[in-house]
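Novice: Can you look at this prediction? I've put the sequence above it.
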Amino acid sequence: MRASVTAHKEFTVAKIDPRLYGSFVEHLGRAVYSGIYEPGHASADEQGFRQDVLDLVKELDVPVVRYPGGNFVSAYNWEDGIGPKEERPVRLDLAWHTAESNQVGIHEFADWAAKAETEMMLAVNLGSRGLDEARAFLEYVNHPGGSYWSDLRRQNGREEPWGVKLWCLGNEMDGPWQIGQKTAAEYGRTAFETAKAMRAFDKDIELVVCGSSTPNMPTYPEWEYTVLDYTYDSVDYISLHMYFENHEQNTKNFLARSMELETYIETISSVIKTIKAKKRSNKDVYISFDEWNVWYHSAEQDKPVLEGKHGWPHAPALLEDIYDFADVLVVGCILNTFIRRSDVVKVGCLAQLVNVIAPIMTVEDGPAWRQTTFYPYLYASKYGRGTALDLAVDVEGYETDFANNVPYLDVAGVLTEADGGLSFFLVNRHESEALDVELSLEGFAHSSVTMDKVIGGYALDKTNGPDEEPVAPADGNDASIVDGKLSVKLAPLSYRMIRLK
């Protein structure tokens, strides 16, 4: 099967915000305790952070990490995580039916983020709490000194403010599972007043208002319309969340799930434009897709804990999906979608970073290791920064129950900012046929292949583990450029990243 692609230097989508490749650490399962933080581990530093985990996070070059939740934040008292550790209270977390020791709070997480060379994206509790706690948290984190909350931070050992720019106004407030769920009007009003108060402290912070938890919510997309009607001129982003499942074990459907993501983004982009026109506004609001991933493998094993059958355990194994090769292809398509829609999607958070539906896994008192999905995330993060190209693609497609003409070739291209190179990310969705891809480079002088990485040839259910990581990139050897055209053969069900100079 043949596929024709044209990349033209004058046809671009947008400059990609590096935060498109962010991630997420929530106080959930083993994400924090025995994930990023395990004082007794052989690799632990003086603060108890696992150096082996830090090394893998830095390998991914994660630009921003959302914290502390997630569902957890909607009943979280941030003050529980400050001050002497021996005086911090143990709280019952209603979101995940576990006990929270509060041994890691804002000070510890900020120190970890600095070591991981990433920025913080903080969330305030608009579920069980509200405006007053949000402004206190902001003052504690960002004010230099001379006020109650900033002086308390200094008393607790941090002289300089952290200067966090990106703040989430709650989490999934449309969800009936959320502590403090609100109607769109209730939440819109609360978010508007909270944004007003936070901007009174600092007009230059960036604020993220809650959109729909999934496009399957009964209030979608009316929720976005109502919330933005209240908040449009006070916020910078509206958050969207989406998880991808394959319970029916239908490969064609699973590999086409990113088409639903395309529709989701397009729909909310239209809502944003509608509200902008209604308000005669001069500003733009963008999408923060701050929760996304494949999530379904661990659903059954998690039920006893989530239903409270084990009491209130501290940091149990929850949402520990073990990813397979099929998930590599889906994650590759999702990342390609974000690149192609980088005109409106500016922030993204792979949920999550360590142990909880994550590319990095740990064994308590043991090794840290890379899941199969580590690699498409790695390549997008490292080589997908710059300007997204508007590619013209001609390839056959197939039908699913929910999408028509799903292209067998999923592809995104980026003119990279650091070195002027070209990066192409390609997925062959076809289960049995290779794709002969001819990619025309119009207006580009790139003439050689400098990197060619292939993930393919595995059974769809092949996984990695702590003892070995068999699903890993190999070097491709058949990509070539002749007369301004890149030619490459993509094996059936394969992921490929090709760099040109």
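Specialist: Arrived safely, thanks for sending. Numbers count the residues shown, from 1 in each chain.
Novice: drop to CA atoms for contacts and neighbour counts, all remaining ones
Specialist: Noted.
Novice: Where does the most centrally placed residue in the chain sit, in terms of helix or strand?
Specialist: Nearest to the mean C-alpha position of the chain, counting by C-alpha atoms, centre = their mean, stands Cys349 at 1.7 Å. Per DSSP states H and E, Cys349 falls inside strand 345-351.
Novice: And the next helix or strand past that strand?
Specialist: strand 360-362.
Novice: and that next one, what other elements does it pack with?
Specialist: With contacts defined as 3 or more C-alpha pairs under 8 Å, 6 or more residues apart in numbering; DSSP states H and E, strand 360-362 has these neighbours: helix 51-60, strand 368-370.
Novice: could those be laid out in a markdown table, adding mean neighbour count?
Specialist: Converted to a markdown table, the helices and strands packed on strand 360-362 look like this (neighbours: other C-alpha atoms under 10 Å):
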| stretch | mean neighbour count |
| --- | --- |
| helix 51-60 | 19 |
| strand 368-370 | 23 |
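Novice: Which among these is found nearest to Leu319?
Specialist: strand 368-370 (16.2 Å; C-alpha to C-alpha).
Novice: one step back: give the contact list for the residue nearest to the centre of the chain.
Specialist: 20-24, 64-66, 289-292 (C-alpha atoms under 8 Å, 6 or more residues apart in numbering).
Novice: So which of these sit within helices?
Specialist: With helices defined by DSSP state H, no entry of these lies inside them.
Novice: Tell me which two of the residues you listed sit farthest apart.
Specialist: Val64 and Trp292, at 14.6 Å, using C-alpha to C-alpha across the contacts of Cys349.
Novice: this is the comparison structure:
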Amino acid sequence: MSHARITIDRDYTIADVPRRLFGSFVEHMGRCVYTGIYEPGHPQADERGFRKDVLSLVKEMGPTVIRYPGGNFVSGYLWEDGVGPAADRPVRIDGAWHTIETNAFGLHEFVDWAKEADVEIMEAINLGTRGVEEARALVEYANHPGGTYWSDLRRKNGAADPFDIKLWCLGNELDGPWQIGHKTAAEYGRLAQETAKAMKLVDDSIELVAVGSSNRGMPTFGTWEHTVLTHAYDEVDYISMHAYYQEHDGDAESFLAEAVEMDAFIEGVVATIDAVKAAGKHTKQVDISFDEWNVWYQSGLDTEDQPHQVSKSWRTHPRLIEDTYSVTDAVVVGTFLNSLLRHGDRVRIANQAQLVNVIAPIRSEEGGAAWRQSTFWPFERMARLARGQILRLAVSSSQISTKRYGDVDAVDAAATWDEETGRLVVFVANRSLEESNDLTVDLRGLGNLRVTNAETLTIPEDGDRFTANLESAPDSVRMVPLPGAEIVDGAVRASLPPLSWSVIELEVARS
């Protein structure tokens, strides 16, 4: 039995919980849109073609903001193709994913779907093959009330009221040689600066996200952010981060510790932002939009079933990177959510990529069922329960040894305190593959609390760490009661199962 102690003091807070931290991502890639959120003719489709079974799961999961329409796709996308009568829209090739885009689903459809899902839209613009004028025109089309060419075209296309989209991405991963329209940092920085100025001249209430490094391993990481922000600091509000992780060669211990790398990545970007701020004598604060993150098994990407660059056939919404997620993956995703929450003072937006089918917490089959993957559960619990203030924790834990990160804490945790409701929620992972962890949570300045609920996601009795939810067995991995969590001598005591992500809910005991 391993041991861990977490000390919580209500006066030691990090920031308010940013509701945009619980975002997701819908890209015109694979089956995320077509047969994912949109499938006319499906038994569960409404009159607009929106799959109600998928929509129900999206509402249950609780994303607050969704980035659209890409991703690599957006760097070759003509937004005008996705407006107007569907029968008149052109069919195009998508070079990013080597597929055919029908444009049956576009901006108006996504706005309508987002209203149904009760999510904020985070619209991405094409700065790969396009530039200032196309971006300016899209803001006018989406947000201007009327009386101009582009706003009147929106009205003609059936939307009398503006879409009022407040959050915009200035392109996608343009530091990457794989990206259509790849640019140097200086080229992109100047383009982002001028595009941002033009967009805000149309609507000065919008918020803009500049493209950061595609991952921490990019050879230009750090210098890219510094150069881009040196140009565009005063014009943008956020800079983006992207990161994907996977288990390599059966090294589960290092995989379970990947949140250590995520912590370091975030802190490195924060340092760069603040260095530019200081050097430029800026007064405003630029924060982080971690607008792509997830577990993604990229080995075997270029295969017949998972075509990327090598596919010789152009197909319409083929299966692309439809990873099946296990118990292990869900625990890792839980630690990523913990990391994002711990850095909520600077990471103000985050989007798990993607929402449906494509490396997603929700899966669906064409003409068939929709179900929750294992990774659905930590996202749903944190999106629903994290309220109020993020608490700064002191964690003392037994260690586990990893090849990539050395010794790391077996226990990874985050917590929130809602003064208004008197509710404390602790999110805690046990990274150990074999040992339970005897947890003590020392509560300071929090009064007379009682445990109201305790749940865990762990290996099911009849499974192993690779157990996953499948269409034929959609409930194999789920949150189950965590027995024995209780208050003893003013502290929370619990036994965390091996390989688990748990939630302990407490509230002030009412006399």
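Specialist: Noted; the coordinates are in hand. On a predicted model such as this, the values are computed, not experimentally measured, just so you know.
Novice: tm score of chain vs chain?
Specialist: TM-score of the superposed chains, computed with TM-score structural alignment, normalised by the length of the first structure, equals 0.98; 501 aligned residues with a C-alpha RMSD of 1.3 Å.
Novice: if we can go back for a sec, out of the contacts of Cys349 of the first structure, list just those in strands.
Specialist: Secondary structure defined by DSSP state E assigns 22-24, 64-66, 289-292 of these to strands.
Novice: Pick out whichever of these sits closest to Phe338 of the first structure.
Specialist: Phe289 (8.9 Å).
Novice: quick one, helices of the second structure?
Specialist: Under DSSP H, the second structure gives helices at 52-61, 107-117, 132-143, 149-156, 185-202, 223-232, 252-256, 258-279, 327-342, 376-385.
Novice: Take those helices and write them to JSON lines, including distance to Glu419 of the second structure.
Specialist: As requested, those are exported to JSON lines (distance: least, C-alpha to C-alpha, whole Å):
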{"stretch": "helix 52-61", "distance to Glu419 of the second structure": "24"}
{"stretch": "helix 107-117", "distance to Glu419 of the second structure": "28"}
{"stretch": "helix 132-143", "distance to Glu419 of the second structure": "37"}
{"stretch": "helix 149-156", "distance to Glu419 of the second structure": "44"}
{"stretch": "helix 185-202", "distance to Glu419 of the second structure": "37"}
{"stretch": "helix 223-232", "distance to Glu419 of the second structure": "37"}
{"stretch": "helix 252-256", "distance to Glu419 of the second structure": "32"}
{"stretch": "helix 258-279", "distance to Glu419 of the second structure": "27"}
{"stretch": "helix 327-342", "distance to Glu419 of the second structure": "18"}
{"stretch": "helix 376-385", "distance to Glu419 of the second structure": "14"}
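Novice: Of all the ones you listed, which one is nearest Ala473 of the second structure?
Specialist: It is, among the helices of the second structure and with distance given as C-alpha to C-alpha, helix 327-342, at 14.0 Å.
Novice: whereabouts in the first structure does the closest one align?
Specialist: With TM-score structural alignment applied, helix 327-342 of the second structure matches the range 325-340 in the first structure.
Novice: mean per-residue distance, the matching stretch to the second structure?
Specialist: The superposed stretch 325-340 of the first structure is, by mean C-alpha distance after the TM-score superposition for the first structure, a mean 0.5 Å from where its aligned residues fall in the second structure.
Novice: Tell me how far that stretch lies from the chain's centre.
Specialist: Its chain's C-alpha centre and that of stretch 325-340 of the first structure lie 12 Å apart, by C-alpha atoms, centre = their mean, to the nearest Å.
Novice: Please tell me how far the nearest residue to Gly127 of the first structure once chain neighbours are set aside sits from Val395 of the first structure.
Specialist: Distances taken as C-alpha to C-alpha, 6 or more residues apart in numbering place Gly180 nearest to Gly127 of the first structure, at 4.0 Å, with adjacent residues excluded. As defined by C-alpha to C-alpha, to the nearest Å, Gly180 of the first structure lies at a distance of 47 Å from Val395 of the first structure.
Novice: related to what we said a few turns ago, same list (the contacts of Cys349 of the first structure) but as TSV, adding distance to Ser213 of the first structure and neighbour count.
Specialist: Listed next are the contacts of Cys349 of the first structure as TSV, based on distance: C-alpha to C-alpha, whole Å; neighbours: other C-alpha atoms under 10 Å:
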residue	distance to Ser213 of the first structure	neighbour count
Leu20	18	27
Tyr21	20	29
Gly22	18	29
Ser23	17	28
Phe24	16	27
Val64	21	24
Val65	19	27
Arg66	16	27
Phe289	10	23
Asp290	10	29
Glu291	9	21
Trp292	10	22
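Novice: Identify, from these, the entry nearest to Leu329 of the first structure.
Specialist: Trp292 (14.8 Å).
Novice: and the closest one, what does it touch?
Specialist: Going by C-alpha under 8 Å, 6+ apart, the list of residues near Trp292 of the first structure reads 241-244, 348-351.
Novice: please redo it, this time with the cut-off set to 7 Å
Specialist: 241-243, 349-351 (C-alpha atoms under 7 Å, 6 or more residues apart in numbering).
Novice: tally of neighbours for Gly146 of the first structure?
Specialist: 10 (other C-alpha atoms under 10 Å).
Novice: next one: Asn428 of the first structure
Specialist: Asn428 of the first structure: 26 neighbours (other C-alpha under 10 Å).
Novice: now for it: what does it line up with in the second structure?
Specialist: By TM-score structural alignment, Asn428 of the first structure lines up with Asn430.
Novice: thinking its match is in contact with Val411, fair?
Specialist: Yes. Between Asn430 of the second structure and Val411 there is a contact under C-alpha atoms under 7 Å: 4.9 Å.
Novice: what's the offset of stretch 266-280 of the first structure from the middle of its chain?
Specialist: Using C-alpha atoms, centre = their mean, the offset of stretch 266-280 of the first structure from its chain centre is 24 Å.
Novice: just the strands in the stretch 351-500 of the first structure please.
Specialist: Counting by DSSP state E, counting those that start in this stretch, the stretch 351-500 of the first structure has strands at residues 360-362, 368-370, 386-389, 392-394, 397-398, 406-407, 409-416, 422-428, 435-442, 449-456, 474-475, 480-482, 485-490, 494-500.
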